[in-house]
Each structure stands twice: as structure tokens, then as C-alpha cells.
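In: Just need the structure, nothing else, for what follows:
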Amino acid sequence: MDCAATILRRAVIVAFVACTALAPVRSDCADVDMARILAPTGHLRAGLYPGTPTSVLPDGTDNPRGVGYTIGKEMARQLHVDYAPVVFPRNAEVLEAVKSGAVDVAFTNASPARAKNMDFGPVYLEIELGYLVPDGSPLSDIGDVDATGRKVGVTAGSTSDATLGRELKNATLVRAPTLKDATNMLASHQIDAFATNKATLFEMTEQVPGSRVLDGRWGEERHAIAIPKGREAGLDFLRSFTAHIRSSGLVSAAADRAGLKGVVAPGK
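Out: So this is what the prediction gives:
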């Protein structure tokens, strides 16, 4: 055997031994590497916020409803790490946690502004954006909202905040710290309408008797898995994982279980 062949054979042996040492309970060394990239603490810390079926709806059980919660649980299973959901009061705090690396993944609208601070996998869910109005409101469709004297609520730091802050020409934007605050503001008629994705709006109707979601939409949210910058090596996994959760029916099943409405139909 010549010198080059001997060196190559030794390199293969070293690589094999290293892989075995890294993954004593797994057969694929790539699984270990991917877990180290996407869940470096050994736990998949998933950033979530309550009050919307797109994220999590806490119910006091070990398996709460919510598309984000369910996706995170499956992702941890495929990475062979523990699942560690971290629930924040507001989505803005989830986004900040992704940016700082305090959480490993989040499930949120993949807007261009957010892509500056985090990386996204492919879209797994598209949801209409709309308005919720309180009992007795004279508003009948979304075209009635942007009028002088109207007060439109948004969650501070949300996509709706950024977008409607630019697009509303006559109505006044009112920022609520949390969805719970927004619900109270709508019920007490402090605002004339509240804007966000329709999945959340339909969930809020249960808390505000007589409220209704207006027909039409003023935009769409495209939800995708977000990871902190610097973990780009995990994007191939996110692409294949997203394809799996869509084709397997996991996303649609989680959406149905959470009672999620306002999903954009394919081709629309």
C-alpha cells in the first residue's frame, strides 16, 4: 500500500471513531452535528407566546394546543433532544429572544424586517390579516376602517404595527402591550378595531361577546421556523423538516386541533 492510500485509510478510521464517540446512542453522526447547531444546549428552546393558535394555547395539560408548540415538539423529536418550550407574554419578546440566541427556534411571520435579525426556513402556513370589531360596530368591511376618528389597535412591535403604521392614512394607531390588553381595549370600546392575523382574531371573538371579524383581508402572514443568525448550517435541515411537516399533515392537523381559522387556501 502506498503512502497516500495509507494516509487516506487512517483519515477514514479517525473520522469513524470521532463520529462514534460523538454519538454513542445514535447511528448517524450528522444527527449529532445538527442537534449541536440547532439546539446547542442539548434542549430545543422554542419561543412561544399565548393567546393565538399559531403559537400556543395553554390549557393546563402537558400537550397544549397550538401550531408552533406542535411543530417545536416534532422538531425536538427529530433532533433527538429534549423539548423546552419558553412562553413569553408578547411575540415581540419571542423575537428578541431569537435575535439574542436565548431561544433556538420560533414560529412566526417571516417578514423582510425580521429576516435582518434571524434566519427562516420555508413557509409552512399562510394566514389572512384582518380586523376584529366590537359588538355594535357600524363597520361592515375593511374599507370602512381607515377613516378620520377611527382608532385601530395593534400589538406593539407586531407586523401589523409596522405595516399599518405606514399604510393607514386617516385612522389613529393604538398600540397594545399584549393580546390580553387588546382584548380588554376592544371589549371596552377604547378602540374601534383590532388588526392582526385572522387566526388570532377568531380566537379573540370568544373573549369579546358580539365581536366579529370583518370580511376581506388587508394582507397575509407567511409563517416559517426562525433560528438565530449564525446557525445557517441548520437551514438544510429546516428545509427538509418543513417539507415533512407539510406533506405528513402535521401542520394541518395541528391547525385543526387548535381551531385555527383564516388560512389562505393554496393558489390564492
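In: switch to C-alpha atoms for all contacts and neighbour counts from now on
Out: OK.
In: check which helix or strand covers T108.
Out: strand 105-109 (DSSP states H and E).
In: Output the contacting helices and strands for that strand.
Out: Counting contacts by 3 or more Cα pairs under 8 Å, 6 or more residues apart in numbering; DSSP states H and E, strand 105-109 is packed against strand 43-48, helix 67-79, helix 91-100, strand 219-228.
In: The last one vs helix 67-79, what angle?
Out: Angle, strand 219-228 to helix 67-79, by axes from the mean of the first three to the mean of the last three Cα atoms, to 10 degrees: 30 degrees.
In: residues contacting V174?
Out: Contacts for V174 (Cα atoms under 8 Å, 6 or more residues apart in numbering) come out as K151, V152, G153, V154, I191.
In: and it, how far is that from D181?
Out: Between V174 and D181 the computed distance is 11 Å (Cα to Cα, to the nearest Å).
In: do the same with C29
Out: 47 Å.
In: do A147 as well
Out: Distance, A147 to D181, using Cα to Cα: 23 Å.
In: for L132, helix, strand, or coil?
Out: The three-state label given to L132 by DSSP: H, G, I helix; E, B strand; the rest coil is strand.
In: Before we compare anything, build this one as well:
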Amino acid sequence: MSPLALPQTPPDIAKEIAPTGTLRAVINFGNPILARKDPSSGAPVGVSVDLAQALAKQLNLPLTLVPVESAGKSVETVTQGQADIGFFAIDPVRGKGITFTPPYVLIEGSYLVKKDSPLLNNAQVDQAMHRVVVGKGSAYDLFLTRELKEAQLVRAPTSPLVVPFFMEGTYDVAAGVKQQLESDAKKFDGLRLLPGRFMVIEQAMGQPHSVSKRAQETLANFVANMKSNGFVRDSLVRHQIEGATIAP
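Out: Next up, the predicted model:
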């Protein structure tokens, strides 16, 4: 079943999802697994862009993409009514202003250290002597703010800037999307990832809490269909994304 074969959403429900008559989707470039800029055109591409386009077709509405550089800005854009939908890591802090669908992909969060670091595993990170760099407002920031009891968090402006920020200071650990850290470790000498993961992030679509129950159910059903019909899997393959798995 292709996304084009999905049943059209009734106009009244489409109006509840996108009151302006245009579906406004915020796209976060801070998570390279979900979205990035096309190297040649600079246009947004990725799984989240594909999903936004497919949803606009189902709603029979034009689409406007609202690109941002960080997860925090993505949340702000939706909660302040500047976008109708977004793509988020499910988190209770964000859940205060956003209603999430069930997740569509799972992404691992990992730690990165310098090769001469004495740290050998994730359990050794949470010590008072350690400073951990994380992207401000990212899912990793929110999670580690709750979970780390001793180590100090140091916030880089965005997730893609975590490793450059880490390299410029006397920090002990960098935390973020495993794929992003692996990529950055190839660009900078003397880095290694700690084995395993410190968290699994559930990536979902989200809407403002203020939308109707029907609008929430429509988006949740859309995500379920995009997983079951292979759309999400095919999109990950097409964009050559590794490090993400389809959510059950």
C-alpha cells in the first residue's frame, strides 16, 4: 500500500489539524537522522520531510516547511502556534505542551570521549568530576538533566555543535545521537564512542495540546499506517540512514 492510497481525510478534520488551510510542518535540522539540508539545493530532505509531504497529500492541503536548527526551537514553534505539526523525541517535559503520536523510529543515544580518557563504559560517566556536553534543549539534555546525579551538564547551542564544542574545551564526555557522534569522530582525531547506549529515543510526530481529539487520532493513525505500509522503512533506506530502527 503506497501513501497515495491512504484515504483522504475529511476537510473538517483537515481544518482542525491545519486551521490556516496550509499544513505547516517544523523540520529540525538538529537531528541528522530525521532531516538535513540537501548538499546541492539546500532544501530540507529526510524522513520527517517525507512524512510531512505524505500527510499533506492525505489532508489534501498545501505544505509549508518551517526549518529550525534545534529541538528546543522545534518545540517552541509548535507550542506557540507557528506550526501545526513537528517531529520530536517523546519526553515528559515537552509533553506539557505537545501531544505525541506513538513513535515511528527509535534512535540510540551514546557517549563519546577522547581516546586517552579513563572512561570505559557508560556507568562511569555520572561522577562529580565529569563535565558532559549536550545539545541545549535536545532529548539528551532533558533525559540527562533528570538522570545524572553527580556529573555536570554543559550545553552546546545545538546538537550538531556538541562535538566541535567538546573539542574546544576541557570537557570529559559528549552526548548525543549515536550516528552524529560516529560521523564527528571521523572528522576529529583522537575520539572514541563508549560501548552501548545510555538511552533509546522514541521519535514521534506531535501537535499542540489545543488540537481536537479527532485531529490527534488522525495523526496517530497516519503514523501507524506509515509504519505498517513500509513508508518509514523505505524512507530510511532512501536517505541512507543507519542507526535508526522502526518502532514496534
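In: So which of the contacts of V174 of structure 1 is the closest to A11 of structure 1?
Out: Of all the contacts of V174 of structure 1, A11 of structure 1 sits closest to V154, with 58.3 Å by Cα to Cα.
In: Under the alignment, what does that closest one map to in structure 2?
Out: Aligned counterpart of V154 of structure 1 in structure 2: V134 (TM-score structural alignment).
In: what's the neighbour count on that match?
Out: For V134 of structure 2, the tally of surrounding residues (other Cα atoms under 10 Å) stands at 30.
In: any idea which element it lies in?
Out: Per DSSP H and E: strand 131-135 holds V134 of structure 2.
In: Tell me how far that strand lies from the chain's centre.
Out: Its chain's average C-alpha position is 17 Å from that of strand 131-135 of structure 2, according to Cα atoms, centre = their mean, to the nearest Å.
In: Report the mean deviation for that strand after fitting onto structure 1.
Out: Following the fit onto structure 1, the mean deviation recorded for strand 131-135 of structure 2 is 1.0 Å by mean Cα distance after the TM-score superposition for structure 1.
In: who's in contact with the next helix or strand after that strand?
Out: Downstream of strand 131-135 of structure 2, the first helix or strand assigned by DSSP H and E is helix 139-147. Residues outside helix 139-147 of structure 2 that contact it (Cα under 8 Å, 6+ apart) are 71, 89-91, 93, 109, 134-135, 153, 155, 175-176, 201.
In: With stretch 73-82 of structure 1 instead?
Out: With contact meaning Cα under 8 Å, 6+ apart, stretch 73-82 of structure 1 is reached by D31, V32, M34, A35, A39, G42, H43, L44, Y83, F241.
In: And stretch 36-52 of structure 1, by the same measure?
Out: 35, 55-58, 66, 68-69, 72, 76, 81-91, 94, 97-98, 102-107, 179-180, 199-200, 203, 227, 231, 233-234.
In: Buried only: go through the residues you listed for me.
Out: Buried by 16 or more other Cα atoms under 10 Å: 35, 55-58, 66, 68-69, 72, 76, 81-87, 90-91, 94, 97-98, 102-107, 179-180, 199-200, 203, 227, 231, 234, out of the contacts of stretch 36-52 of structure 1.
In: which bit of structure 2 covers the longest helix anywhere in structure 1?
Out: With DSSP state H setting the assignment, residue counts place helix 3-22 as the longest helix in structure 1. The aligned range for helix 3-22 of structure 1 in structure 2 is empty, by TM-score structural alignment.
In: contacts for that helix?
Out: Helix 3-22 of structure 1 is touched from outside by C29, V32, with contacts defined as Cα under 8 Å, 6+ apart.
In: switch to 6 Å and redo it
Out: Helix 3-22 of structure 1 is contacted from outside by C29, using Cα atoms under 6 Å, 6 or more residues apart in numbering.
In: Run the angle between the helix or strand following it and strand 219-228 for me.
Out: The element immediately downstream of helix 3-22 of structure 1 (helix or strand, assigned by DSSP H and E) is helix 29-38. When the same axes, to 10 degrees is applied, the directions of helix 29-38 of structure 1 and strand 219-228 differ by 110 degrees.
In: buried residues in helix 29-38 of structure 1?
Out: C29, D31, V32, D33, M34, A35, R36, I37, L38.
In: again with stretch 206-216 of structure 1
Out: Buried residues in stretch 206-216 of structure 1, counting neighbours by 16+ other Cα under 10 Å, are found at V208, S211, R212, V213, L214.
In: quick one: which of the residues you listed is nearest to A253 of structure 1?
Out: Closest to A253 of structure 1, out of all of the buried residues of stretch 206-216 of structure 1 and judged by Cα to Cα, is V213, at 23.5 Å.
In: Give me the nearest residue to the equivalent of the closest one over in structure 2, chain neighbours excluded.
Out: With TM-score structural alignment as the criterion, V213 of structure 1 lines up with L193 in structure 2. Distances taken as Cα to Cα, 6 or more residues apart in numbering put L112 closest to L193 of structure 2, at 4.3 Å, once the chain neighbours are dropped.
In: same question, F88 of structure 1
Out: F88 of structure 1 sits nearest to Y49 (Cα to Cα, 6+ apart), 5.0 Å away.
In: Return the residue of structure 2 aligned against the one you found.
Out: Matched to structure 2 by TM-score structural alignment, Y49 of structure 1 sits across from N28.
In: That match: neighbour count?
Out: N28 of structure 2: 26 neighbours (other Cα under 10 Å).
In: The one 10 residues further on now?
Out: As a burial measure, the neighbour count of D38 of structure 2 was computed by other Cα under 10 Å and equals 11.
In: Which of the three states applies to L129 of structure 1?
Out: Under three-state DSSP, L129 of structure 1 falls in the strand class.
In: Chain neighbours aside, what residue packs nearest to it?
Out: Distances taken as Cα to Cα, 6+ apart put N197 closest to L129 of structure 1, at 4.1 Å, once the chain neighbours are dropped.
In: Trace the one you found over to structure 2, please.
Out: Per TM-score structural alignment, N197 of structure 1 is aligned with V177.
In: Distance of the equivalent of R90 of structure 1 over in structure 2 relative to K114 of structure 2?
Out: For R90 of structure 1, the aligned position in structure 2 is S70, judged by TM-score structural alignment. Using Cα to Cα, S70 of structure 2 is found at 25 Å from K114 of structure 2.
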